[in-house]
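Engineer: quick one: sequence plus predicted model below, questions after.
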Amino acid sequence: MPLPLYLLALAVFAMGTSEFMLAGLLPDIASDLDVTVGTAGLLTSAFAIGMIAGAPLMAGLARHWPGRSSLLGFVLVFSAAHAAGATTSSFPVLFATRVVAALANAGFLAVALTTAASLVSADRKGRALAVLLSGTTVATIAGVPGGAALGALLGWRATFWAVAALSLPAAVGILKGIPARPGQEDPAAGPALPAVRTEPAGPALRAELAQLTRPRLLLVMLLGALVNAATFAGFTFLAPIVTGAAGLGELWIPVVLVLFGAGSLVGVTVAGRLSDHRPGLVLTTAGPLLLLGWPALAVVAEEPVALFVLVFFQGALSFALGSTLITRVLYEAAGAPTMAGSYATAALNVGAAAGPLIAATTLGTSVGTLGPLWASALLVALALLISLPCRRVIVAGRKTEVVE
């Protein structure tokens, strides 16, 4: 894989850390800014909404800009938003910085997905996507627990400063590693790289948006959103399961989050080698196992060892299936070369926003803190029910090429 892919993954790591880090910082933020924890929780919603709306909006705005300029601009705005958030004493201002950071994150990811596809041959897009998304999985392993620890030691503002600082090496890497012009040689990687541009050489924006009327594209976007909703429904509420059902201390929460993150890294890496040529194998294998795993996790949650093992495997299966479906979005959106990444980003974040909301409704039921795990199972079941009669349609376009 080309070096620029790993530079993009570094930026995705910083952004993934920011997206998930608030789970461990909300009480501190609420106390410092004199708001309730529930009000502070709106910062998470602000980020999710910004990601959903920002993906197509930012990709549409950036389609006439060179890829390197777009990526660099988004990273710098993301860093500046965190610096502003770290210095403010106003909750509305902090809320606004989260929206701006989410818009920059969405724009970056939308362009980066398209860029990643353009850096490799047409039959290796799944592997390229796996490298890019590894930044998110490593964020769950190291970035989020590290951010929580830094916040506990030095306060929530230190975590915001850390994310702002972490974005700067990624910006330098993009500037040095991503070619500014088509065919320009990357001095770090050696051989000339393919064009990395978001300038629309063919379809007009209206034609690219018209791709959203294609049933096959909408199908894989829906499936990707459902699987990601299931992932975030369970992941978001792992902490109360650890301290409640499993009866473990709070220090075990980062351990469980790291296990889930480690599993997700394994899953996205393995699926990256299969999603280009054998997506059907991933769907038919990971799908049923993921469906069985969420209820099993609810049943054995009181046994710590079983909990640890299943959390790892659910992380692996969730990201294996989810990344494969998002790869299918890129293939099916071949007629939208500058907007394909935004469609994939939107699908991911619709799931990320809806999953926790759905899971939260189960907490007041008889199953209590285990409710989110059952919600995850239902969401996966729905995805499988939709996909079963359409399996041939989903994998039929596996050799469709994203327009370069």
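Structural biologist: Good, I have the coordinates.
Engineer: switch to C-alpha atoms for all contacts and neighbour counts from now on
Structural biologist: Fine.
Engineer: go through stretch 242-254 and flag the buried ones.
Structural biologist: Residues of stretch 242-254 classed as buried under the neighbour-count rule (16 or more other Cα atoms under 10 Å) are Val242, Thr243, Gly244, Ala245, Ala246, Leu248, Ile253, Pro254.
Engineer: use this one as the comparison:
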Amino acid sequence: MPVLLYVLAVAVFAQGTSEFVLAGLVPGISADLGVSLAEAGYLTSGFAVGMVVGAPLTAAVGRRLAPRWTLSACLAVFVLAHVSGALTDSFGVLLGTRFVAALANAGFLAVALSTATRVVPAGRRARALSVLLGGTTLALIAGVPAGALLGELWGWRSALWAIAGLSAAALVAVGRLTPPRTSTDHPGSARPRLDLRAELRTLRSPDLLRHLGLGALVNGATFCAFTYLAVTVTDGAGLVPSLVPLVLALFGLGAFAGVSVAGRLADTRGRLLLDVAGPALLAGWIAWAALADSPAAVWVLAPVQGALSFAVGSTLIARSMAAAQGAPTMGGAFSTVALNLGALLGPVLGGASLGTAGTAGPLIVSTALVAVAVGLRLVTARRRSGAPAR
């Protein structure tokens, strides 16, 4: 794999840490800036909205630029947003920096996904994407606990400074290693760049829409359960709060394993992987929802569901990118929007379910979302004149 992919993964690691670590910093932000916990929670919502808006916007604006410049510009804005957030005493300014950081994050990820598929041969694209998405899973394993520890030791601002510093280092490396050429294909190809309307027309593709929709549902289920995992672990299964970081780390380790395995299989056996892992993921959510009060279920199913969720999710991303070959600069944006729509939908539904179904509610919602995804895939397969699902 090209060194560039690992540099991009470092940037994705920093950005993933920024996205997920904030939940652990909300109490400190609330106390320091004199706002309620509910108001501080808007920082997470602001980031999510920025991710949805930023992916297509940045990809469309930067599509005439070489990837080097677009990636560098997004990282530079991301760094400046975190520096501004770390310096401010205004909650309104902090909220604005979160939205701007998310715009930059989404734009970077959209362009990075497209770039990753162009710097490797066609038969290794899923593996290249797994390297990139490995940055997100490592953020769950190491970045979030490290950021929470920094916040505990030196305050929430120190976590923002650390993310800014790591992103600045990645910015230098990305600027040096990203190819300057503007061609949207693998080296050796001379295909001209399509106009924006032609790329957007690829959204008419049933295959692309199907994989984007399935990806949104699976990611919604993943982040519904992950967002409320602490509640599931403590209030549901009765584990002490000090064990929550360990459970989160187990989920992250499983996610990293799932992405790694999917990267090796998705290019050649993606259909089989979805046929096996999709129903297994559904069975796992059903089991966890039924055993929500069992500590043993937490220890077994946290890593298993992390692995299956990210194996299925990353495979769907790879297949979305393959279906979006007619949109070489916007394909990554399509996938980024789908994933973040799921990341918005899942936690909202999970939060609503807590009032009606108790601590098992988010697990029930995750079960329902994956059940819809598996059902849609089966129905689509039957409608394709008996052809296997892709």
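Structural biologist: Perfect, thanks for sending it. None of these values were measured; they are calculated from a predicted model.
Engineer: columns distance to Pro304 of the first structure on top of the buried residues of stretch 242-254 of the first structure, output as CSV?
Structural biologist: As requested, these are arranged in CSV below (distance: Cα to Cα, whole Å):
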residue, distance to Pro304 of the first structure
Val242, 8
Thr243, 11
Gly244, 11
Ala245, 9
Ala246, 6
Leu248, 8
Ile253, 12
Pro254, 14
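Engineer: let's see which of those residues end up in helices.
Structural biologist: When DSSP state H is applied, these are split such that Ile253, Pro254 fall in helices.
Engineer: of the buried residues of stretch 242-254 of the first structure, closest to Gly126 of the first structure?
Structural biologist: Within the set of these, Pro254 lies nearest Gly126 of the first structure; the separation is 29.7 Å, counting by Cα to Cα.
Engineer: please pull up the equivalent of the closest one in the second structure.
Structural biologist: With TM-score structural alignment as the criterion, the equivalent of Pro254 of the first structure in the second structure is Pro245.
Engineer: and what of Leu218 of the first structure?
Structural biologist: Applying TM-score structural alignment, one finds that Leu218 of the first structure aligns to Leu209 in the second structure.
Engineer: I'd say that match and Thr202 touch.
Structural biologist: No: Leu209 of the second structure lies out of contact with Thr202 (Cα atoms under 8 Å); the separation is 9.2 Å.
Engineer: which members of the buried residues of stretch 242-254 of the first structure define the maximum pairwise distance?
Structural biologist: Distances among these were taken as Cα to Cα; the most separated pair is Ala245 and Pro254, at 16.2 Å.
Engineer: helix or strand for the closest residue to the match of Pro254 of the first structure other than its chain neighbours, which one?
Structural biologist: If the residues on either side of it in the chain are set aside, Pro245 of the second structure comes closest to Pro145, at 7.0 Å by Cα to Cα, 6 or more residues apart in numbering. When secondary structure is defined by DSSP states H and E, Pro145 of the second structure falls within helix 144-154.
Engineer: enumerate every residue touching the aligned partner of Thr234 of the second structure in the first structure.
Structural biologist: Taking TM-score structural alignment as the alignment basis, one finds that Thr234 of the second structure is matched in the first structure by Thr243. Under the criterion of Cα atoms under 8 Å, 6 or more residues apart in numbering, the contact partners of Thr243 of the first structure comprise Gly249, Glu250, Ile253.
Engineer: need those in JSON lines with distance to Pro182 of the first structure, can you?
Structural biologist: Rendered in JSON lines, the data for these read as follows (distance: Cα to Cα, whole Å):
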{"residue": "Gly249", "distance to Pro182 of the first structure": "54"}
{"residue": "Glu250", "distance to Pro182 of the first structure": "51"}
{"residue": "Ile253", "distance to Pro182 of the first structure": "47"}
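Engineer: now Ala352 of the second structure: how far from Ala148 of the second structure?
Structural biologist: Spatial separation of Ala352 of the second structure from Ala148 of the second structure under the definition Cα to Cα, to the nearest Å is 26 Å.
Engineer: higher neighbour count, the two?
Structural biologist: Legend: neighbour count by other Cα atoms under 10 Å for Ala352 of the second structure and Ala148, higher for Ala148 (21 against 14).
Engineer: which one of the buried residues of stretch 242-254 of the first structure sits closest to Leu133 of the first structure?
Structural biologist: Comparing these against Leu133 of the first structure with Cα to Cα places Pro254 closest, at 20.8 Å.
Engineer: on that earlier part again, closest to Thr324 of the first structure among the buried residues of stretch 242-254 of the first structure?
Structural biologist: Pro254 (27.1 Å).
Engineer: the closest one reaches Pro145, doesn't it?
Structural biologist: Yes: between Pro254 of the first structure and Pro145 there is a contact under Cα under 8 Å: 5.7 Å.
Engineer: tell me which stretches of the stretch 201-350 of the second structure form helices.
Structural biologist: Taking DSSP state H, counting those that start in this stretch as the criterion, the stretch 201-350 of the second structure contains helices spanning 206-227, 229-231, 244-290, 295-323, 331-357.
Engineer: now swap in the stretch 1-150 of the first structure and tell me
Structural biologist: In the stretch 1-150 of the first structure, the segments counted as helices under DSSP H, counting those that start in this stretch are 3-21, 26-33, 37-40, 42-62, 67-87, 91-118, 125-138, 144-154.
Engineer: just send those back as JSON lines, with distance to Leu289 of the first structure too.
Structural biologist: Putting these into JSON lines (distance: least, Cα to Cα, whole Å) gives the following:
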{"stretch": "helix 3-21", "distance to Leu289 of the first structure": "26"}
{"stretch": "helix 26-33", "distance to Leu289 of the first structure": "34"}
{"stretch": "helix 37-40", "distance to Leu289 of the first structure": "35"}
{"stretch": "helix 42-62", "distance to Leu289 of the first structure": "28"}
{"stretch": "helix 67-87", "distance to Leu289 of the first structure": "37"}
{"stretch": "helix 91-118", "distance to Leu289 of the first structure": "28"}
{"stretch": "helix 125-138", "distance to Leu289 of the first structure": "20"}
{"stretch": "helix 144-154", "distance to Leu289 of the first structure": "27"}
